[in-house]
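# Could you work out the structure for the sequence below:
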Amino acid sequence: MSTFPSHHITCTSLSFAWPDGTGVFDGFQLAVGPGRTGLIGLNGSGKSTLLRLMAGDLAPSEGAVRTWGEVGYLPQDLVLDTALRVDEVLGIAAQRKALHAIEAGDPSEEHFTAVGDDWDVEERAHATLDQLGLGHIGLDRTIGEVSGGEGVLLRLAALLLARPEVLLLDEPTNNLDLYARRRLYDTVSAWSGVLVVVSHDRELLELVDQIADLRDGEVRWYGGGYSAYEDALAVEQEAAERMVRVAEADVQRQKRELEDAQVKLARRKRYGQKMWDSKREPKIVMGARKRAAQESAGKHRIMHTEKLAEAKERLDEAAEAVRDDDEIRVELPFTKVHPGRAVLRLSGLRMKYGPEVKGEFEIRGPERIALIGRNGAGKTTLLRTISGELDPVAGEATAEVPLRFLPQRLDVLDDDLSVVENVARFAPEATNNRIRARLARFLFRGARADQLAGTLSGGERFRAALAALLLAEPAPQLLMLDEPTNNLDMASVRKLTAALDAYEGALIVASHDMPFLESIGITRWLLLDDTLHTLPAPPMQSDLAGD
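Take a look at the predicted model:
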């Protein structure tokens, strides 16, 4: 009898490497059953690769992936043909065409074959779209007419219509606004089959039944959502650090005992030599005593040396259990903005795309502003207009201090230059040694600072781009970030938060990541819809549900 439930996924002795030889998995083992599983790990740990292997999008070099049940897969970088109709994305175009032909009086057998038993396919499609907040989108519209976030939800709707038993989601909330995220959360909460989701979205990860932490090619399991995982990990790390302290003390004790033993042996050797020199005993007796002493000394030394080696090994094992996810630690005194100082002024601003910012709008002092709104509301356009990348149709955007803008696509970096060389572009007067010293605080030390930007992982690339802007000369006293946590793992988000803690200038962040916004000390919430509104308080969950 099978020990597995009817629907599950197993990875057995799984190995996979990219064509350039970069290894990802070697003898990897995993079994996932019914329920909601949050798959987390550092950038580059192989989370997206694992989902692609589970979905059959990639083939392992060794071992096997087996799935029991139909699999639905939502990739991280979803690209849809803008010419496709909505019903084609949903996978029901042929059935709709056949249904309409039958309704028009065409009794051809091919139409009945196309429909099968799914006579209510259109009703199910409309119900699924309503569930995801897409009821306003007609089945005959094209993808080019919907926003990027709506395209992601349409692909999810297609998966739900296919009724898979296994659902794989890779960073599904990227590019979704606050309203769309609530719809996705509701869908995940109601899921009853096997679900594996890769995400950095804390709210989404609170909805899962268990956390699978992928680290160094292995998975460790934690029951409950992300908060329960953090609590359990904190207990583990406290115990691990305590074991390191115990092991360090043992190493020091073994070192002292070895030193003491060596001192005693040296004394015995000097005493034996003195007796030999004075010839107080017969030569044969002294020779036997010397050989016995040398043998005893050798055993003693070996015993203490082995004990020290064992203590060092225990220390190494204890140290391996302690996670070393370094934090960014920076000092940015030249970014400081004094309270009351004028930073930014918008006056009757009308943009090429998006709404008009009516009247006058000002930022003064080191304000921390969250810019929120639905997908397509014009948040990115507003930031690009303020930064000078886009010219306004009317009105003005006047920055009173040096500013820098970090876009979603991170194209401030030249892929053909190293991290050091990229920073030097923004601070041409700084010496190479000065740049390297400051980059070390962004965790680019030694050879890491010489890596080409084009070879960096997503988290590293973001960190390099952030370093280039924050270390720029003149120092930016207004920093604007557009969806900065997209594609960042939890450790990278913590590093970003640490860097922003040290930033003393004014900050504008466009984001749908509410936990992140709340963690960086937002002082004013701005909602962009038909114009720019200051909210009296942070938006509540009910504000995010949409209609």
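
# all contacts plus neighbour counts: C-alpha atoms, from now on.
OK.

# List of residues touching the helix or strand Met480 falls within?
Using DSSP states H and E, the element containing Met480 is strand 478-482. For strand 478-482, contacts defined as C-alpha atoms under 8 Å, 6 or more residues apart in numbering pick out 343, 380, 383, 401-408, 505-511.

# Buried subset of the residues you listed as a ChimeraX selection?
Only the buried members of these enter the following ChimeraX selection, criterion being 16 or more other C-alpha atoms under 10 Å:
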select :343,380,383,401,403,404,405,406,407,408,505,506,507,508,509,510,511
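
# Which of the contacts of strand 478-482 fall in strands?
Val343, Leu403, Arg404, Phe405, Leu406, Ala506, Leu507, Ile508, Val509, Ala510 (DSSP state E).

# one more to line up against the first:
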Amino acid sequence: MSARPVFVHCTDVSFAWPDGTPVLTDFRLAVGPGRTGLVGLNGSGKSTLLKLIAGELTPAEGTVRIAGEVGHLPQNLVLATGLKVDEVLGIDVARAALHAIESGDTSEAHFTAVGDDWDVEERAVAVLDQLGLGHVGLDRTIGELSGGESVLLRLAALLLARPDVLLLDEPTNNLDLRARRRLYEAVDAWSGVLLVVSHDRELLERVDQIADLRDGEVRWYGGAWSDYRAALAAEQEAAERMVRVAEADVQRQRRELGDAQMKLARRKRYAQKSYENKVVPKIVANSRRSSAEVSSGKHRALHTERLTEARSRLDAAVEAVRDDDEIRIELPRTTVHPGREVLLLQDLELPYGSRVAGGFELRGPERVALLGRNGAGKTTLLRTIAGELAPVAGEAAVRVPLRFLPQRLDILDDGLSVVENVARFAPGATPNEIRARLARFLFRGGRADRAAGTLSGGERFRAALAALLLAEPAPRLLLLDEPTNNLDLASVRSLTSALDAYAGALIVVSHDVPFLESLGITRWLRLDGELRPTTAAAVRAEELAEDRESEGVTGP
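Have a look, this model is predicted:
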């Protein structure tokens, strides 16, 4: 890492998608050394901001200045399956030259390729071992690795390159418990500028400050995630109190305006009656009536102005209170009756060595949590059940309509709008019916017309989930592969709400144990060469053991 000052500056940055949808307008940000957690609702522009800083996107206006080298781990990592590990690490040329020199080839080109990096292979193996990838050889291909291993491999490449500024976008996606611990250790050891987007609360507890991106602006909170939540709770309590005060003020101003109008009306009636009954001379009565009218106008204007100001204060107070919408849906057509056979696996052997010995049966609206370490074959099993992969041996028989939501959310066509994507899965539904259903997934008005390719990770997930749950025929078996990836915490609550309304059978692959517990899981299974039953308590015990091991604690 360089000794020169390191920072990231965004000045008056504006960026919009090709269809004109604005993401950031006159945006400003300054980040210096230390660990910063970037949080915000899905669609607020977090991933876009990281891409702008990394130079992968160009702002329409404004400037992005970085002092130092930048390394970026994107949210949706796609690596060609034919790439070798040393190519991903960026050491293939130097490594080949080194091997050539060691075999006796003294060509000048080889020495140029190696430079001063004579220990490149040893350093690469050390970084892989640091991230728990010591078993991954430099000559293996990406196609042999799991999604989590691929994420860690890309992180290893960044650590080897030693950039000054490290940008991590949802880095714990697809990582099992052990791999997350390795990532946490790498974050703890980072000494440059670190900007991390994540919904992982444990990771966010390791940052020095939180940057909350909302409505195109950043608000700063010192401390880690728990400090941010406490400060936010205090802010919201104060904001809600101000709403109550402002509402009371509006009511008071309304009463005072009404009272003033009643008094002035009585004065006018008294002046008119005095004139009609000739209690006072005509000139005096006219003067009183005129005075009452002028006074009435002034008082009405004064109280109306006060009421308008009170309403403005109320609007400002309401605006300060966060109101993050949640998905609200009903899915009665997904119902599976208890006892109905949903899925049968018989002596199933999967590619890459995993298997389900004997028989496995799923009946009724069961909710199954499928756990296992990276590379255990969880995604392979789901893809086999979904019919995307053929088993090596055995049978996977599905008895009900099924839908599969993969990790990469590639069921969406990026060139089509959200409405058009859903229409592909429900060709019998009218556009108005689709829009009405999408509104429940928070795609209202123009949001439903946005191209899928312009959606944030969380929005893309919501659109994909809508497409599957609104499909025809309605799915009675739903397979979800790491569904909380890319979701902020508000969106995780929305997902839980959506799945509460789902009445079919469910198989979920996830490393997020609190999320799984919120779903009302009826059966916990672990894939570890074979499919074995486990419990939530056993999973929690493993987490505790992992924590103690990472801290060097032994014994009970």
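
# Let me see the TM-score of these two.
Here the TM-score for the pair of chains, by TM-score structural alignment, normalised by the length of the first structure, is 0.87; 543 aligned residues with a C-alpha RMSD of 3.4 Å.

# circling back to that earlier point, the strand holding Met480 of the first structure vs the second structure - mean distance after superposition?
When the second structure is overlaid, strand 478-482 of the first structure sits 2.0 Å from its aligned residues on average, using mean C-alpha distance after the TM-score superposition for the first structure.

# How far away from the center of its chain is that strand?
20 Å (C-alpha atoms, centre = their mean, to the nearest Å).

# Same question for stretch 26-46 of the second structure.
14 Å.

# how about the residue positioned nearest the centre of the first structure, what does it touch?
Residue closest to the average C-alpha location in the first structure (C-alpha atoms, centre = their mean): Asp489, at 1.2 Å. If you count contacts by C-alpha under 8 Å, 6+ apart, Asp489 of the first structure has them with Ile40, Gly41, Leu42, Asn43, Ser199, His200, Gly459.

# pretty sure the fifth one contacts Asp170?
Spelled out, that is Ser199 of the first structure. Yes - using C-alpha atoms under 8 Å, Ser199 of the first structure makes contact with Asp170 at a distance of 6.6 Å.

# Show me which of these two is the more surrounded one.
Ser199 (27 against 23; other C-alpha atoms under 10 Å).

# how much space is there between Gly63 of the first structure and Phe28 of the first structure?
Distance from Gly63 of the first structure to Phe28 of the first structure, counting by C-alpha to C-alpha, to the nearest Å: 8 Å.

# quick one, what contacts Glu546 of the second structure?
Leu177, Arg178.

# Which element, helix or strand, includes it?
Per DSSP H and E: helix 536-550 holds Glu546 of the second structure.

# Could you list the buried residues of that helix?
Buried residues in helix 536-550 of the second structure (16+ other C-alpha under 10 Å): Ala536, Val539, Ala545, Glu546.

# would you turn these into JSON lines with distance to Thr58 of the second structure?
JSON lines is the format used below for these (distance: C-alpha to C-alpha, whole Å):
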{"residue": "Ala536", "distance to Thr58 of the second structure": "46"}
{"residue": "Val539", "distance to Thr58 of the second structure": "45"}
{"residue": "Ala545", "distance to Thr58 of the second structure": "46"}
{"residue": "Glu546", "distance to Thr58 of the second structure": "42"}
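
# Which member of these is positioned nearest Ile142 of the second structure?
Glu546 (26.9 Å; C-alpha to C-alpha).

# where do the contact lists of Gly63 and Phe28 of the first structure overlap?
Joint contacts of Gly63 of the first structure and Phe28 (C-alpha under 8 Å, 6+ apart) are Cys11, Thr12, Ser13, Leu14, Ser15.

# Check whether the third one really touches Pro60, as I assumed.
No - counting by C-alpha under 8 Å, Ser13 of the first structure sits too far from Pro60 to count as a contact (9.8 Å).

# hmm, back to that, quick check: next helix or strand after the strand holding Met480 of the first structure?
Following strand 478-482 of the first structure toward the C-terminus (DSSP H and E): helix 490-502.

# and that following helix, what does it pack onto?
helix 514-519 (3 or more C-alpha pairs under 8 Å, 6 or more residues apart in numbering; DSSP states H and E).

# Tell me the helices and strands packed up against the helix it packs on.
Using 3+ C-alpha pairs under 8 Å, 6+ apart: helix 514-519 of the first structure touches helix 490-502.

# post-alignment, the helix it packs on versus the second structure, mean distance?
Helix 490-502 of the first structure sits 1.6 Å off on average (mean C-alpha distance after the TM-score superposition for the first structure).

# what's the single longest helix in the second structure?
helix 225-276 (DSSP state H).
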